[in-house]
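A.B. asks: Compute the structure for the input listed below.
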Amino acid sequence: MIKKPVTIKKNMAMEDRPVAHLVQEASQVYIEMEDKKINAKSIMGMMSLSLQEGEDITVVAEGKDEKEAVAGVEGFLTTRK
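C.D. replies: Next comes the predicted model:
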């Protein structure tokens, strides 16, 4: 299992489009924020976090592709578009 702290650098707002793109990156990945742990494949769960630019989260992944999964989610959350 890998846990990696990430600071969000993308304006996620409450739009569903960025969250839908994030869910496509996820593979056995969870987002931890404060006392919540959300499956990154759950669009509703991810939207419930209301992620904002500048917030710190932890990306958690398990499995043989965990390094690639964490890198993909981190890249998505830290690349401004």
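A.B. asks: contacts, neighbours, all on C-alpha from now
C.D. replies: Will do.
A.B. asks: tell me the contacts of L77?
C.D. replies: By CA atoms under 8 Å, 6 or more residues apart in numbering, the residues touching L77 are 6-10, 22.
A.B. asks: Where is the longest helix in the protein?
C.D. replies: helix 66-78 (DSSP state H).
A.B. asks: in this structure, what residue sits furthest out from the centroid?
C.D. replies: Largest separation from the mean C-alpha position in the chain: K64, at 18.4 Å (CA atoms, centre = their mean).
A.B. asks: now it: how far from I2?
C.D. replies: 11 Å (CA to CA, to the nearest Å).
A.B. asks: and for comparison, fold this next one:
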Amino acid sequence: MMEFKYTITDSEGIHARPAGMLVKQAAGYKSDIKITKGEKSADAKRIFGVMGLGTKAGEEITVTADGEDEETAVSELEVFFKENL
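C.D. replies: Just a heads-up that it's a prediction; the model follows:
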């Protein structure tokens, strides 16, 4: 299992457009991808879970990948977050 932490910089937080892009990106990996904010956790491959976290600008999340392509997933998702959120 691998993970990274990221502080959301998008002024609107994780809103519909980037959430949809994130789900599409996460769905491309065989690993289980989870996003955790505080006590809440969501499957990054499910749009309602990602949106349900209600992540706002300035909040820190932890992204975790567990599976056969976890290293690639964490590396590429970290880039995704920096470019889109």
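A.B. asks: Just the TM-score for the two chains, thanks.
C.D. replies: After superposition, the two chains reach a TM-score of 0.82 (TM-score structural alignment, normalised by the length of structure 1), with 81 aligned residues with a CA RMSD of 2.0 Å.
A.B. asks: one step back: specify which member of the contacts of L77 of structure 1 is nearest to L51 of structure 1.
C.D. replies: I8 (7.8 Å; CA to CA).
A.B. asks: Wait, that closest one touches V59, no?
C.D. replies: No. Contact criterion CA atoms under 8 Å: I8 of structure 1 and V59 do not qualify, at 11.1 Å.
A.B. asks: give me every residue that touches the counterpart of E32 of structure 1 in structure 2.
C.D. replies: Counting by TM-score structural alignment, E32 of structure 1 corresponds to T36 in structure 2. Taking CA under 8 Å, 6+ apart, we find T36 of structure 2 in contact with 42, 61-63.
A.B. asks: please redo it, this time with the cut-off set to 10 Å
C.D. replies: Neighbouring residues of T36 of structure 2 by CA atoms under 10 Å, 6 or more residues apart in numbering: 5, 42-44, 50, 53, 55, 60-64.
A.B. asks: List the contacts of D66 of structure 2.
C.D. replies: Residues in contact with D66 of structure 2, defined by CA under 10 Å, 6+ apart, are 1-3, 30-34, 73-74.
A.B. asks: scratch that, R17 of structure 1
C.D. replies: Taking CA under 10 Å, 6+ apart as the test, what R17 of structure 1 contacts is 23, 43.
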